[in-house]
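Participant: the following comprises the amino acid sequence and a computationally predicted model.
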Amino acid sequence: MGHTDEDRRVTDFFQPFFTDAAFWGKVAYQGVWWGGFRTIDVSDPRRPRVLSEVDCGVFQGDIGVWGDLVFRSVDSPVTATNAQQTCANDSPAVLAPAGGFEGIQIFRVKDPRRASARDLVTVVGTDCGSHTHTVVPDLRNGRILLYVSSSGAAPEYAATRFGNSCSAEHGKFQVVEVPIRAPQRARVIADVPLGRSADATVANDCHDIGVLMNQGRRLAVCAGDVAVLFDITNPAAPRFLRSFSAPGVSSWHSGQFSYDGRVAVMGWEPGGGVAPECEAADPAVNKSIFFFDTRTGRLLGTWQLPRPQSATENCTIHNYGIVPTARRDVLVTGAYQAGTWVVDFTDPRRPRTLAWTDPPSYDPANLTLAGAWGSYWYNGHIYETNITEGLNIYRLRHPAVRGARWQPFLNPQTQLGPVR
């Protein structure tokens, strides 16, 4: 349908390429790996228009939004003594080796057309940083909760002036409370232990945390060393239910649910997203999505990427979202240089491909980081946040998504109902 028509070639990991995206009304908020985020007018999907660029902070830059509040993840210690100094983009030579700030930046963006680093309200240090975060509304208590994923427990350091520390024995995720009317009072309110799997494997951290809040089903799943399922009837105090995994998967990357809560949808990232893991000779487990029964943790089935990629295309199943409809169970996923895919998993034992885009290799002569970071269904269109290209927008005409719920906002990893 439309695109922002850009090309930000990635030569190292200290550059402002694009990461995840969130939506509020007709504005998209797109994270920037090394630099901040930007706002995009998507009122006309044929002509998305960049409104502002905010230069503030280092990687990973994943983004969340609630009203005029914008949340951004920082997953590397940076030298700072106050909130505004976290905007400084430390060069690789002066990155704080230990004891610097990492965690959540909170902005109040009253006008997306004029967003800037001056909109930074406060920061909240979180243990081992925030690789990404999940927005969990708790409106009865006038607050937004953020489930913070640390991804990895490194580097180790003692508590900083921002309250964050990092230990190799992490074993938890943290809950940050953001009062909607007083975001400057945001703070960590809980450590949530991840527990042990049936074979006594310790779940040390979460890469992503998927959340479902729909018609009485309130679940969260930590995608980490093992997948850990929680009851979040009280969203400020998640309660451990069970854990599960699959043969050949060393650590989970992403997790979501069918909207009825019966199926957990899990993916992982062999090669860290920078390797060509979808070649014809690669094992199926490297290029699959996994479907589990949430009541038992039993593996129900898998979907395998059906089109082999070349040795110059970084590829795994990366970030995805579930189409908000009760008619079918349908997901949309980005797969780096394999593009965007739409999968019907209404029968998780026999999932099927509905639609796809698979562009040619970004650089046929060299392996380089590029492609679809994440792809999401939002109000009748598929929005692909692309590492080098910015935002690509597609229309899908298929009966499986007919009647999908119109949403006033969308955050990665957060599924809110009801759907019909």
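Facilitator: Happy to help now that I have it.
Participant: drop to CA atoms for contacts and neighbour counts, all remaining ones
Facilitator: OK.
Participant: so Ile209 sits against Val221, correct?
Facilitator: Yes - counting by CA atoms under 8 Å, Ile209 touches Val221, with 5.5 Å between them.
Participant: dropping in the other structure now:
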Amino acid sequence: MYLLNSLRTRRRRLGVVAAATGLLAALLTAAPAVATPDPGDANTTPQRVSKSESAETRTAIANGEIPAPDEVVHSDNIEHLVNIPKDALPGTNSDLAFQGKYAYAGNYDGFRIFDISNPKAPKTVSQVLCPGSQNDVSVSGNLLFLSTDSSRSDDSCSSTPQPASVKSSWEGMKVFDISDKKNPKYVAAVETNCGSHTHSLVPHGRNVYIYVSSYSPSPSFPDCQPPHDGISIVKVPRDAPEKAAVVNFAVLFPGDGPDGGGNPGAPTNPGVSKTTGCHDITVLPSKDLAAGACMGDGILMSIKDPEHPKVIDQVQDNVNFAFWHSATFNQTAKKVVFTDELGGGGAATCNAAVGPNRGADGIYDIVGKGDQRKLVFRGYFKIPRHQADTENCVAHNGSLIPVEGRDIMVQAWYQGGVSVWDFTDSTKPKEIGYFERGPLTTDRLTVGGSWSAYYYNGYIYSNDIAKGFDVLKLSDRRTDPAREIHLDQLNVQTQPDYFD
């Protein structure tokens, strides 16, 4: 049992006073709050908090109950090796992908390639300017895929914002040739309905399929019409990526009404997001399975036929989940961890007032066989460290740490930092390590913190929205066996079979 390097986790008392106005007030009511998906999609202008909350934050810092602004704290089993600040791309840092000795870091202004052959001293290889929220990134062979989920004037990297109500506006998938890491080349673009908020790769022989997740249609958007109750599927020939094209729109929530068959949201389910598409899908190719986090629903899918995924179970949590955000399988495909992005990543939800079951992870066991498999709820996990009311904090992107016989993952929590936690017992998950910084500000809520935190070949890599690229080293007898596992590539939404 390791010792925390601080007693802050036991003493924190922040967050008990509800905010008086705005989004924070909604989040602290008895019912779940409607989520605003991801900070880049909403107004990220810092929001002032009440004088009492600001004073409470400063007092807690003075008393050593939370870290001071920019102060780094962590458990004894985690070492902070290095931080690489943002450089030529000043926008919001987003998702990460890995291949060999390289890390690919998304940013709302483009993407950055790091050489991580020495994790203690990553080197920037190139930075590509190609604006478009949210620029989630993945790689396969010599191809890099980039999601664009903001309406642009055209599909070029010099496009400008243009309303989605204009028919000529573009959003979707971009494809780059990265055979020369110092000079990536933009080779293809595929427009998809409602853009591409996130995407997941399904390798299949000489092709790569892309499951494109997007949502929030409107009758006024020519290329994003309701009900939008499924996902776009793009087929990319590896040898001819310029021929990439949409081959199917897979309806996942069929229904007779105008809104399809997903969660109707309010007023039927107050505070729950209406399902109009998916936020994120994680595929497990070795098991022909996928798990979808789809706004108001969690789903389990068979992907034996990658062009025609089939939903085999659908679940809802209309008490504690506001926005089903992402999914992670355990290695044996007997469990799925779903995240709830309460407040859309732009609100302070890691406090006593919101409590331990909202803005958390939901752990589901997979029971049964074949197409009769069901998702069965077992428990919630949320970081036990209360954050200030000036810190956006909620469950976000993470990955498995490959330890055979145990279920352990690392996860980003925005300004809640990076958490390592064990869910081997689905009903009794527990944190076993953490890393975080103090609040960006003490007088207003400012969006920042770790967007993605992933384990890759012995180290944890985190892409911090405001602070840049962090590398952490985890040393713990429970996770040390993972150092023996080395991958050639990691796109977290395409989970590998670590022990095959």
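Facilitator: Happy to help now that I have it. Quick caveat, the model's predicted, so the values are computed rather than measured.
Participant: that older thread, overlap of the contact sets of Ile209 and Val221 of structure 1?
Facilitator: Residues touching both Ile209 of structure 1 and Val221 (CA atoms under 8 Å, 6 or more residues apart in numbering): Gly255, Gln256.
Participant: residues touching Gly297 of structure 1, list them.
Facilitator: Gly297 of structure 1 touches Arg242, Ser243, Phe244, Ser245, counting by CA under 8 Å, 6+ apart.
Participant: same question, Asp344 of structure 1
Facilitator: By CA under 8 Å, 6+ apart, the contact list for Asp344 of structure 1 reads Arg328, Asp329, Val330, Leu331, Pro351, Arg352, Thr353, Leu354, Ala400.
Participant: still touching in structure 2? Go through those.
Facilitator: Mapped onto structure 2 and checked by both residues aligned by TM-score structural alignment, their matches' CA atoms under 8 Å, the contacts of Asp344 of structure 1 keep the contacts Arg328, Asp329, Val330, Leu331, Pro351, Arg352, Thr353, Leu354.
Participant: in the stretch 201-350 of structure 2, which spans are strands?
Facilitator: Secondary structure of the stretch 201-350 of structure 2 (DSSP state E, counting those that start in this stretch): strands at 207-213, 230-237, 245-251, 280-284, 289-294, 297-302, 310-315, 324-329, 335-340.
Participant: most tightly surrounded among these?
Facilitator: strand 324-329 (a mean of 29; mean count of other CA atoms under 10 Å).
Participant: same for it, what does it pack against?
Facilitator: With contacts defined as 3 or more CA pairs under 8 Å, 6 or more residues apart in numbering; DSSP states H and E, strand 324-329 of structure 2 has these neighbours: strand 280-284, strand 289-294, strand 335-340, strand 398-400.
Participant: mind redoing it with 10 Å?
Facilitator: Here strand 324-329 of structure 2 is seen to pack against strand 280-284, strand 289-294, strand 297-302, strand 335-340, strand 361-367, strand 398-400 when contacts are counted using 3 or more CA pairs under 10 Å, 6 or more residues apart in numbering; DSSP states H and E.
Participant: which residues in structure 1 does the strand ranked longest in structure 2 align to?
Facilitator: Determined from DSSP state E, the single longest strand within structure 2 is strand 143-152. With TM-score structural alignment applied, strand 143-152 of structure 2 matches the range 69-78 in structure 1.
Participant: against structure 2, what's the mean shift for that stretch, could you check?
Facilitator: Here the mean offset of stretch 69-78 of structure 1 against structure 2 after fitting is 0.8 Å, by mean CA distance after the TM-score superposition for structure 1.
Participant: just tell me what Tyr211 of structure 2 corresponds to in structure 1.
Facilitator: Using TM-score structural alignment, Tyr211 of structure 2 sits opposite Tyr147 in structure 1.
Participant: to clarify, my last question referred to Phe323 of structure 2.
Facilitator: Under TM-score structural alignment, Phe323 of structure 2 pairs with Ser251 in structure 1.
Participant: before we move on, what about Thr332 of structure 2?
Facilitator: Using TM-score structural alignment, Thr332 of structure 2 pairs with Asp260 in structure 1.
Participant: repeat that for Met301 of structure 2.
Facilitator: Met301 of structure 2 maps onto Phe230 in structure 1, by TM-score structural alignment.
Participant: what residues does the nearest residue to its match once chain neighbours are set aside make contact with?
Facilitator: In this structure, Phe230 of structure 1 finds its nearest non-sequential neighbour in Phe240, 4.6 Å apart by CA to CA, 6 or more residues apart in numbering. By CA atoms under 10 Å, 6 or more residues apart in numbering, Phe240 of structure 1 lies in contact with Val192, Pro193, Leu194, Gly195, Arg196, Ala220, Val221, Val228, Leu229, Phe230, Asp231, Ile232.
Participant: same question, Arg352 of structure 1
Facilitator: The contact partners of Arg352 of structure 1, by CA under 10 Å, 6+ apart, come to Thr302, Trp303, Gln304, Val330, Val342, Val343, Asp344, Phe345, Thr346.
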